[in-house]
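Novice: my questions are about this predicted structure, shown below with the sequence.
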Amino acid sequence: MAKPSYFYGIHAIEALLEHRSLDALSLFVQQGRENDSHVKDIIAQAQANGISMQPTQKDKLTQLCGSPQHQGVVLHARPLGFADEGLLDNVIGRNQCLLLVLDQITDAHNFGACLRTAVAMGVDAVICPKHHAASLTPTVAKVSVGAAEMMPIVSVTNLARTLTRIKDAGVFVFGTALNETAKPIYAADLTGKTALIMGSEGEGMRRLTTESCDELVYIPMSGNEHGNLQSLNVSVATGMALYEINRQRTLAAGQA
C-alpha cells in the first residue's frame, strides 16, 4: 500500500474529506487561523469524522507539504488511487458520455488544471496511460481545486487498446492535432458519445493514439488559418475544446 501523503489547500482538503474521509489520518492547522471561515469548516468536518487536529506553525506546514501554498491547512491522508479500468464499461454505456483522454501529460500543474476543467464541463471520466503520465499527487489535488476527488480517473496499460474498446461501444473519438486532415473543432459534431484526446505539449498525440482517432480537430485562432495548438498551454487548450463540446450539447438540448 502506498504511504500516506500531505495534502494541502482549502478546496483540495474539503473535497478529500467529503469524498473519502476514511482515508484522512490527521489535520494540521496554522496557528492563528483556526477561526477563518473555510478553515473552521474544515476543522468541524475533520472532528465529525474523528480526525485529530494539531495547531502548527506556518513554516512547519510548508515543510510538511513541500509548498508555501497550503492556505493554512495540511491533511495527512492516504493517496488518491486511480479508478479501476472496469468502471469504463458503466461510463461508456451512457447515452451522451463524455471522456477526456490525456495522452502523456506529465506536468502535475497541467494535469490538475485539466481535471478542474473536466469537472466544470461535465466530463464523465478521464483516461490516461500508466506510463509517462502525471500521478495523482497532492500538487495535482491542489491545482485541481478538489476536482481530482470528484470524478473517476482511469489509468490504462494500453491506451490504443482502450480507445478501440470505447469505439466498439459507440464512442466517437476526436483527437486534437495540427494536421492537414483536421477540421476546426466547431465544425465537428460533438453532441453524441464523445472522447476528446489531448496530446502532450510539444509532441502532441503519439502515432498509435492518432491512428485510433475517428476524426482530428484543431482550435482555430485569430490570424492563423489552421490555428496553432502547440502555442496554447495544454490545460488552456483542453478548456477551450471542452467548452465547445459543452456549447454544442447545450444548444442541441435546447432545440430538442
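Specialist: On my side now, so go ahead.
Novice: C-alpha only now, for contacts and for neighbours.
Specialist: Will do.
Novice: which residues outside stretch 81-90 are in contact with it?
Specialist: With contacts defined as Cα atoms under 8 Å, 6 or more residues apart in numbering, stretch 81-90 is touched by 125, 136, 152-156.
Novice: take those residues and keep only those in strands.
Specialist: Residues of the contacts of stretch 81-90 located in strands (DSSP state E): 125, 153-156.
Novice: and of those residues, the nearest to Ala2?
Specialist: Nearest to Ala2 among those, counting by Cα to Cα, is Ser155 at 16.2 Å.
Novice: would you turn the contacts of stretch 81-90 into CSV with distance to Lys40 and neighbour count?
Specialist: Shown next, in CSV, are those (distance: Cα to Cα, whole Å; neighbours: other Cα atoms under 10 Å):
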residue, distance to Lys40, neighbour count
Ala125, 32, 24
Leu136, 27, 18
Pro152, 29, 21
Ile153, 30, 25
Val154, 33, 20
Ser155, 35, 20
Val156, 39, 18
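Novice: the residue lying closest to Val143 once chain neighbours are set aside: what's it in contact with?
Specialist: Once flanking residues are discounted, Val143 sits nearest to Gly112: 5.0 Å by Cα to Cα, 6 or more residues apart in numbering. Shown in contact with Gly112 (Cα under 8 Å, 6+ apart): 139-144, 148.
Novice: of these, which is the most crowded?
Specialist: When neighbours are counted by other Cα atoms under 10 Å, Ala148 leads these with 31 neighbours.
Novice: contacts only, for it.
Specialist: Contacts of Ala148 (Cα under 8 Å, 6+ apart): 112, 115-116, 136, 140-141.
Novice: tell me which of the contacts of stretch 81-90 is nearest to Val73?
Specialist: Nearest to Val73 out of the contacts of stretch 81-90 is Leu136 (Cα to Cα; 19.1 Å).
Novice: most remote residue from the middle of this protein, which is it?
Specialist: Seen from the C-alpha centroid of the chain, the residue lying at the greatest distance (Cα atoms, centre = their mean) is Gly32, 33.0 Å away.
Novice: can you tell me the SS state at that one?
Specialist: Three-state call for Gly32 (DSSP: H, G, I helix; E, B strand; the rest coil): coil.
Novice: comparison target, given below:
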Amino acid sequence: MPGNSARRGAVRKGGSKKGATVGSGGQRRRGLEGKGPTPKAVDRPNHKAYKAAQKAGRSKTGAPQRRSKPSQEVIAGRNSVLEALRTGIPATALHVAGRIDSDDRVRESLKIAADRALPIMETQRTELDRMTDDSVHQGIALQVPPYQYADARDLIDPEAPGIPLVVALDGITDPRNLGAIVRSVAAFGGHGVIVPERRSTGMTAAAWKTSAGAAARIPVALATNLTRALQDFRKAGFFVIGLDMDGDVELPDLQLASEPLVIVVGSEGKGLSRLVRETCDQVVSVPMSSAVESLNAGIAASVTLYEVARQRRQTSPR
C-alpha cells in the first residue's frame, strides 16, 4: 500500500541463478568505478601488437629476449632435404606429407632415411606449414637437432696433425657463409672455426647444408667474447691476422703462413670491429681488380686459406 514503511524493495526471483537479493547492494556504484586505464597494446594478449612483439622475440614489456644459438632446425623442400641426407647431416626425423606426389627425390630421401634408421613421420600439411614457417616445403621436411658447439680453448691445442690453423668470424650473419667457410677449412687443412655468441650466425640447417658434410669433421666453437678468445690464442703462441680491404699487408706478402694462425673474417658491410682489429697482429687484404669493391666473406676466407696452405707446402720439408 502507498506509504507502507514495511514495503520491501525490488527482489530478484528465487529461480535466478544468482539467487534472491534485495536492492542493488552497491553493484551500480561499483560498476561506475571502472576497471582502471586501458593496458598498452603490447600488453594485451589478443592484440596484434602483442603477437607481433612475441613473434619478434620480445617479452610483454618490450625487452629483447636472449636466445642461445643451438635451436631446433628444419630443412624444407625436396632438393634441400635430399642434399642434406646425401651429405650426412645429423637429423632426428624425416617428415613426409600424407598422399605426397612421390618422385625420384622423395623416393631417394625415404631410402636414405630408412638405411640410416631415421624415423619417418607422416605429417599433415598444415603441421608442415607450421614447422617450416609457411615456406615452400613440397610435402617433405628434415628435422635437425641443435648443434653441439666445441669450446674455443680446445682449438688452441688441436689433436689434428700439422701447424694449427683456425678461422674466426666477426659479425658474419649469413649461415651460408659460415657453411662455406667450414667447408674451406676442411679442404685446406684447417682445424676449426670460432663464432661469437652474439651478433653472428650459428650452425643452422642452412650452414650444415652449405658445408656439404664438412661440419661433421670440423669443430665449430662458440666464444662468449671473441676479442678475449683471440687474446687467449695469442698468449698460446698463435698469430692473429684479420682480413680487411684496407689491410696493411697484401695476402701474397704474408710472412706468417708457417706459424700457428687464427684468420679473422669480418662482415662484408662493416669489416672487422674496432676491438678485434686492434687485437690482430696484422691486417691483410686480398689484392683485387679495381672493378670489384669487395669479396664475399666466404670467398675471401677460401682464398686466404688456399694461400696459407700453398705457402706451407712450399716451406715444409720434403
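Specialist: Happy to help now that I have it. Quick caveat: nothing in here was measured; it's all calculated off a predicted structure.
Novice: ok, back up a step: aligned to the residue nearest to Val143 of the first structure, what sits in the second structure?
Specialist: The alignment partner of Gly112 of the first structure in the second structure, by TM-score structural alignment, is Gly179.
Novice: so is that match in a helix, a strand, or just coil?
Specialist: The local conformation at Gly179 of the second structure, judged by three-state DSSP, is helix.
Novice: what about it, distance to Val136 of the second structure?
Specialist: 22 Å (Cα to Cα, to the nearest Å).
Novice: and for Gln72 of the second structure?
Specialist: Taken as Cα to Cα, the span from Gln72 of the second structure to Val136 of the second structure is 18 Å.
Novice: list the contacts for Pro260 of the second structure?
Specialist: Residues in contact with Pro260 of the second structure (Cα under 8 Å, 6+ apart) are 163-165, 237-239.
Novice: for stretch 144-155 of the first structure, measure first residue to last.
Specialist: Stretch 144-155 of the first structure: ends 17 Å apart by Cα to Cα.
Novice: okay, it sits on what stretch of the second structure?
Specialist: By TM-score structural alignment, stretch 144-155 of the first structure lines up with residues 211-222 in the second structure.
Novice: also stretch 199-217 of the first structure?
Specialist: The alignment of stretch 199-217 of the first structure onto the second structure (TM-score structural alignment) spans residues 266-284.
Novice: map Gly122 of the first structure onto the second structure.
Specialist: By TM-score structural alignment, Gly122 of the first structure lines up with Gly189.
Novice: in the first structure, what residue corresponds to Pro146 of the second structure?
Specialist: In the first structure, the residue matched to Pro146 of the second structure (TM-score structural alignment) is Pro79.
Novice: please report how far the closest residue to Ile153 of the first structure other than its chain neighbours lies from Thr62 of the first structure.
Specialist: With sequence-adjacent residues excluded and distances taken as Cα to Cα, 6+ apart, Ile153 of the first structure is closest to Val126, at 4.8 Å. With distances taken as Cα to Cα, Val126 of the first structure is found 30 Å from Thr62 of the first structure.
Novice: compare neighbour counts for the two and give me the winner.
Specialist: Val126 (25 against 18).
Novice: list the contacts of the more buried one.
Specialist: Residues in contact with Val126 of the first structure, defined by Cα under 8 Å, 6+ apart, are 99-102, 115, 118, 151-154.
Novice: how about the residues you listed, which pair is most distant?
Specialist: Largest separation among those by Cα to Cα: Leu102 and Met151, giving 14.6 Å.
Novice: you'd agree Leu207 of the second structure is up against Leu178?
Specialist: Leu isn't right for residue 207 of the second structure; it's Ala. Yes: counting by Cα atoms under 8 Å, Leu178 is a contact partner of Ala207 of the second structure at 5.9 Å.
Novice: and what about the most centrally placed residue in the first structure, helix, strand or coil?
Specialist: For the first structure, Leu115 is the residue whose C-alpha lies nearest the centre (Cα atoms, centre = their mean; 1.8 Å). Assigned by three-state DSSP, the conformation of Leu115 of the first structure is helix.
Novice: need the ones in strands among the contacts of stretch 81-90 of the first structure in a markdown table (columns: distance to Gly9 of the first structure).
Specialist: A markdown table is the format used below for these (distance: Cα to Cα, whole Å):
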| residue | distance to Gly9 of the first structure |
| --- | --- |
| Ala125 | 24 |
| Ile153 | 20 |
| Val154 | 24 |
| Ser155 | 25 |
| Val156 | 29 |
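Novice: ok, these vs Leu190 of the first structure, which is closest?
Specialist: The closest of those, once distances to Leu190 of the first structure are taken by Cα to Cα, is Ala125, at 16.3 Å.
Novice: for the second structure, what spans make up the helices?
Specialist: Under the criterion DSSP state H, the second structure contains helices at 27-32, 48-55, 78-86, 104-115, 125-131, 175-187, 205-210, 226-235, 274-279, 297-315.
Novice: quick check: the longest one compared with the first structure, mean distance?
Specialist: Just to be clear, that refers to helix 297-315 of the second structure. Compared with the first structure after the fit, helix 297-315 of the second structure shows a mean deviation of 1.6 Å (mean Cα distance after the TM-score superposition for the first structure).
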